[in-house]
Each structure stands twice: as structure tokens, then as C-alpha cells.
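1. Curious how this folds, go ahead:
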Amino acid sequence: MDAEVTDNKSQRRFELPLPDGEIAAAYYRVDDEGRLVLIHTEVPYEFGGQGIATRLATGTFDLVRRSGGKVVLRCPFMGNFFRKHPEYADIVAG
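-> Okay, here's the model as predicted:
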């Protein structure tokens, strides 16, 4: 699986394509300051335990960094990911 994470702005989610047309997704909303509030991460059950959510989180954080944006972590998975990867501190807002 060499797929890349993309930002599906119309659906307000970062997507990682998976086999058979499935996707893993990190949902967000945009707050009044233009920050992306990460609210929920979803990986189809059959892909659990394969590191898909970590690949999704890494791709999401990398895209936000490249765009010059900031994220607010309201999703428990993304919060745990950040605690293990403090190198993303430059894009994480309060």
C-alpha cells in the first residue's frame, strides 16, 4: 500500500485510500481562527492493527505542516499520536 493521505476539503476529512475502495479518515472542522480541529479518526475494522491509523495521522500532520496550518486535537487517537510524536509540536495549537 503506497497510497498517500489527501485532504478531502468538501467532506472535511483527511483520507488514506485502502484496498477494495475503502478509506481510513481523519475528520475535522475549521474553527474561527482557521485551525483544523481533528475530531474523529476512523479505520475500517478489517484493517485494524495494521498501522493504518498511524500512517493516516503521520500523513495528516505532514500535510498540515506543509500547508502552514495548525491543528487542535479533540480526537483521542490523534492526541495519543502527538504524545508519541512531539516533533509535530510546531503545528499543534492549544
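
2. From here on, just use CA atoms for contacts and neighbour counts.
-> Will do.

3. Residue 8: what's it in contact with?
-> Shown in contact with residue 8 (CA atoms under 8 Å, 6 or more residues apart in numbering): 14, 15.

4. Give me the buried positions along the longest helix seen in the chain.
-> In the chain, with assignment by DSSP state H, the single longest helix is helix 52-67. If you call a residue buried by 16 or more other CA atoms under 10 Å, then helix 52-67 has these buried ones: 52, 53, 55, 56, 57, 58, 59, 60, 61, 63, 64, 65.

5. Another for comparison:
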Amino acid sequence: MTEIEVVDNTEDSCYEIRVDGKHAGKLEYRLIDGERHLPHTEIDREYGGRGLGSRLVEGALQLARESGEPVVPECPFVVAYLHKHPQWQDILVPGSLPPADD
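-> Model prediction:
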């Protein structure tokens, strides 16, 4: 069975997704005035097409919620995820979610 985990890699300022202990992708963040800005998400090519991007964003948002730091979504993938999953609105900086691209 495949083990998937999302961890906060504070040294590299990113949330990292690991598959069976191996790096599979990351969601970069910048801490600005107590807020977590999320500018870029990437999944390594060999792990593409498995839904790991969504798993990474979900895990990162859960870790951000646990840290108590509000989130500013900047990455288009994160923005799209948040429009599909409104249960995360409570951890966003008010007014920081751009409109959906329809």
C-alpha cells in the first residue's frame, strides 16, 4: 500500500508531499506579517496524474490551519482548489481569494 504524507519543510519554506518516503512535489510558501502566502505548487513529473496536487494542497491547508497562520492563495492551482472546496475559507486572509476563472 502506498503511503502519502504532507510535511512542513521549514528549512526550504515549503510543504512537501512524499510518496513512500520519497519527495514527490512541493507547495512553496512565504511568511509575510504572520500570513502564509502560497505562490507555487509543483508535482514531480514521475508522480503526475495521480491527484497528488490536490492531496498536497489539502495537507498544506490542514497544516496551516493547525499553525494558526492565515493563508493568502497566489498559485492558480491553489486558487482553483479553494473554489472547489469552500470548507477552507475560514483560514484565508479575508478578501485574498481571487475570483474563479469560469
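
6. Overlay them and tell me the TM-score.
-> Put the two chains on top of each other and the TM-score (TM-score structural alignment, normalised by the length of structure 1) is 0.91; 93 aligned residues with a CA RMSD of 1.4 Å.

7. on that earlier part again, and which of the buried residues of helix 52-67 of structure 1 is nearest to residue 34 of structure 1?
-> Residue 34 of structure 1 lies nearest to residue 64 out of the buried residues of helix 52-67 of structure 1, by CA to CA, at 11.9 Å.

8. Quick one: the strands in structure 2, in order.
-> In structure 2, the strands defined using DSSP state E lie at 4-9, 14-19, 22-32, 35-43, 71-73.

9. What distance do you get for the residue lying farthest from the centre of structure 1 to residue 59 of structure 1?
-> Distance from the C-alpha centroid of structure 1, by CA atoms, centre = their mean, peaks at residue 20 (20.8 Å). Distance, residue 20 of structure 1 to residue 59 of structure 1, by CA to CA, to the nearest Å: 20 Å.

10. From residue 73 of structure 2, how far off is residue 49 of structure 2?
-> 22 Å.

11. Could you check which of these two has the larger neighbour count?
-> More crowded of residue 49 of structure 2 and residue 73, by other CA atoms under 10 Å: residue 73, with 23 against 9.

12. excluding its backbone neighbours, what's nearest the more buried one?
-> Distances taken as CA to CA, 6 or more residues apart in numbering place residue 38 nearest to residue 73 of structure 2, at 5.1 Å, with adjacent residues excluded.

13. Which residue in structure 1 occupies the aligned position of residue 87 of structure 2?
-> Aligning on TM-score structural alignment places residue 87 of structure 2 opposite residue 87 in structure 1.

14. what about that match, neighbour count?
-> Using other CA under 10 Å, residue 87 of structure 1 is surrounded by 9 other residues.

15. Over to residue 94 of structure 1?
-> 6.

16. same check, this time on residue 33 of structure 1
-> Other residues near residue 33 of structure 1 come to 7 when the count uses other CA under 10 Å.

17. Also residue 32 of structure 2?
-> Using other CA under 10 Å, residue 32 of structure 2 has 9 neighbouring residues.

18. Over to the one 3 residues further on?
-> Using other CA under 10 Å as the criterion, residue 35 of structure 2 is surrounded by 17 other residues.

19. Could you pull up the residues touching the residue lying closest to it once chain neighbours are set aside?
-> Counting by CA to CA, 6+ apart, residue 35 of structure 2 lies nearest to residue 70, which is 5.1 Å off, once chain neighbours are set aside. Neighbouring residues of residue 70 of structure 2 by CA under 8 Å, 6+ apart: 34, 35, 36, 64, 91, 92, 93.
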